[in-house]
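*Asks:* Could you look at this predicted model? Sequence included:
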Amino acid sequence: MQKIVILTGAGISAESGLGTFRDEGGLWAQHRIEDVATPEGFARDPALVHGFYNARRAQAAAAEPNPAHRALARLQAEHPGEVVLITQNVDALHEAGGADPVLHMHGTLAGALCAACDHRWVAPAQMHPGQPCPACRAPTGRPDVVWFGEMPYHMEEIYAHLAEADLFAAVGTSGEVYPAAAFVDEVQAAGAHTVELNLAPSATTSRFAERRYGPASETVPAWVAELLA
């Protein structure tokens, strides 16, 4: 039975109202990445960073999964082989759409992390500077998201899945953020078929054997229907 590994990026959640780094007028457009998505930015101005993630958390909590999220959940449920879903997104729209399990390589907005002892807990709607850790009481709570310069989560497990994949798909990814941008090379070296489903060609488009362009809410359900036919 065919093992399918799918990587999703911000493009799959864009149609649910969650903006990408490159959207004009969205949350990201109001801030420099260096200020709100790096450990150095958090050290400089934790209030700014917490405010940014409080806004993202509220935005994500109000969003609804779209047909692309639901289609991938359907693929997980109905494909006779294994379907591994890896996401760069920090929202919970895959789970809201019915997917399980989901490997969140960049963490989740719903989580909080202690920078002192690595304890994790469910984030409140509003976090603030000096947020105490429930375990060690240190005032070092931060969003449990992976910032630029930090190591993504689940990498050992992810590389093991990539080595076993028969089919690899990247959905809504820019192809500009590593190590995820190199996953296509990993699976091609192992002999897997590769497909990109994106609104427009990504930075790594030329490395995929098959390419499908258009809104994720249209391309992903059509692709899944073909696979399950």
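*Replies:* Cool, got the structure.
*Asks:* use CA for all of it now, contacts and neighbours both
*Replies:* Will do.
*Asks:* For G111, give its distance to V224.
*Replies:* 30 Å (Cα to Cα, to the nearest Å).
*Asks:* cool, and G130?
*Replies:* 45 Å.
*Asks:* and if you look at A165?
*Replies:* Distance from A165 to V224, by Cα to Cα: 17 Å.
*Asks:* Disregarding residues adjacent in the polypeptide, which is nearest to A116?
*Replies:* Closest residue to A116 apart from its sequence neighbours, by Cα to Cα, 6 or more residues apart in numbering: T140 at 6.3 Å.
*Asks:* before we move on, the earlier item: can you pick out the residue with more neighbours from A165 and V224?
*Replies:* A165 (25 against 18; other Cα atoms under 10 Å).
*Asks:* Tell me which residues touch the nearest residue to that one once chain neighbours are set aside, please.
*Replies:* Computed as Cα to Cα, 6+ apart, the closest residue to A165 that is not its neighbour in sequence is K3, at 5.2 Å. Contacts for K3 (Cα atoms under 8 Å, 6 or more residues apart in numbering) come out as 81-84, 164-167.
*Asks:* I figured A200 was touching A216, is that so?
*Replies:* No: contact criterion Cα atoms under 8 Å: A200 and A216 do not qualify, at 10.5 Å.
*Asks:* Below is an additional structure, to be compared with the one above:
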Amino acid sequence: MKIVILTGAGISAESGLQTFRAEDGLWEGHRVEDVATPEAFERSPRTVTRFYNARRIAAAEAQPNAAHYALARLAEDGGHEVILITQNVDDLHERAGFEGVIHMHGSLAMARCYECNVQFDAPMEMVVGDCCPGCGAPTTRPDIVWFGEMPYQMEEISDALSTADLFVSIGTSGNVYPAAGFVEFATRAGAETLELNLEPSSGVFENSRQGPATVLVPQWVEDLLA
């Protein structure tokens, strides 16, 4: 069976990482518009860079939880083809042992150059004006896909969804496109769909289970591998 999994902020929340948009509309005390758009970086690159430096440090200090490890176990089992797409910018899936994660919104561990678009490992603390290791220009930025930018690997994601037997969404609100449309894409392609989340999202899933990811995901994996 080919299983395509989408994870969102809810799977990392239990590792202590705040979800992208809290109930007050803020992300770690900042308006999303002030830290997650190209325009914000143009207006105040130091503010945006400091924000992602803090997120990078927090992510490095966090530890994978039972849900991360359960997905890695599912992939390692070898009985199914498992493709993991994440909206998260942390590396907790990788640190739990999952290889080949598709980071559609980029990664805190990476930086890239506005000038030549080369991607490279980010230092723990980036500085505005850091020189690109590729072209030497002082035009580097966090390698995060901001609002108004195209998510990464969309062609690969579309191919995976179009051939999936099962699409599973874990810990995501279903409010941010294009990821919010994945369930409809997979359904049209003939896949079964399952949602594991604290509460039902706006997406239309055949099956939905509510509860913490650290409880639901290991249970689901155990059932699948039994």
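*Replies:* Structure's in. What do you need? Note that this is a predicted model, so its numbers are computed, not measured.
*Asks:* What is the host helix or strand of R141 of the second structure packed up against?
*Replies:* Assigned by DSSP states H and E, R141 of the second structure belongs to strand 140-144. Applying 3 or more Cα pairs under 8 Å, 6 or more residues apart in numbering; DSSP states H and E, one finds that strand 140-144 of the second structure makes contact with helix 45-61, strand 106-113.
*Asks:* would you list the ones you listed in JSON lines and tack on distance to L92 of the second structure?
*Replies:* Listed next are these as JSON lines, based on distance: least, Cα to Cα, whole Å:
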{"stretch": "helix 45-61", "distance to L92 of the second structure": "8"}
{"stretch": "strand 106-113", "distance to L92 of the second structure": "11"}
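*Asks:* so which of those is the most packed in?
*Replies:* strand 106-113 (a mean of 21; mean count of other Cα atoms under 10 Å).
*Asks:* which residue lines up with T20 of the first structure in the second structure?
*Replies:* Counting by TM-score structural alignment, T20 of the first structure lines up with T19 in the second structure.
*Asks:* quick one: its match from L26 of the second structure, how far?
*Replies:* Taking Cα to Cα, one finds T19 of the second structure at 10 Å from L26 of the second structure.
*Asks:* between those two, who's got more neighbours?
*Replies:* The neighbour comparison of T19 of the second structure against L26 (other Cα under 10 Å) goes to T19, with 20 against 15.
*Asks:* which residue sits closest to that one in space, ignoring its chain neighbours?
*Replies:* Looking at T19 of the second structure with Cα to Cα, 6+ apart, the closest residue is A9, at 5.0 Å.
*Asks:* Following the strand or helix carrying R74 of the first structure in sequence, what is the next regular element?
*Replies:* Element membership of R74 of the first structure, judged by DSSP H and E, is helix 67-78. Sequence order places strand 83-87 as the next helix or strand after helix 67-78 of the first structure, per DSSP H and E.
*Asks:* What is the very next helix or strand once past that next one packed up against?
*Replies:* Sequence order places helix 93-96 as the next helix or strand after strand 83-87 of the first structure, per DSSP H and E. Judged by 3+ Cα pairs under 8 Å, 6+ apart, helix 93-96 of the first structure is in contact with helix 67-78.
*Asks:* now what about the helix it packs on, what contacts it?
*Replies:* Contacts of helix 67-78 of the first structure (Cα under 8 Å, 6+ apart): 12, 82-84, 93-94, 97-100, 216-221, 224, 228.
*Asks:* and the residue mapped onto G97 of the first structure from the second structure, how many residues sit next to it?
*Replies:* For G97 of the first structure, the aligned residue in the second structure is A96 (criterion: TM-score structural alignment). Neighbour count of A96 of the second structure, defined by other Cα under 10 Å: 19.
*Asks:* same question, A225 of the first structure
*Replies:* If we define neighbours as other Cα under 10 Å, then A225 of the first structure has 12 of them.
*Asks:* what's near enough to touch the residue in the second structure that it lines up against?
*Replies:* Under the alignment (TM-score structural alignment), A225 of the first structure maps onto E222 of the second structure. By Cα under 8 Å, 6+ apart, E222 of the second structure lies in contact with nothing.
*Asks:* so the helix or strand where E222 of the second structure lies versus helix 66-77, what angle?
*Replies:* Taking DSSP H and E as the criterion, E222 of the second structure maps to helix 213-225. Helix 213-225 of the second structure runs at 20 degrees relative to helix 66-77, counting by axes from the mean of the first three to the mean of the last three Cα atoms, to 10 degrees.
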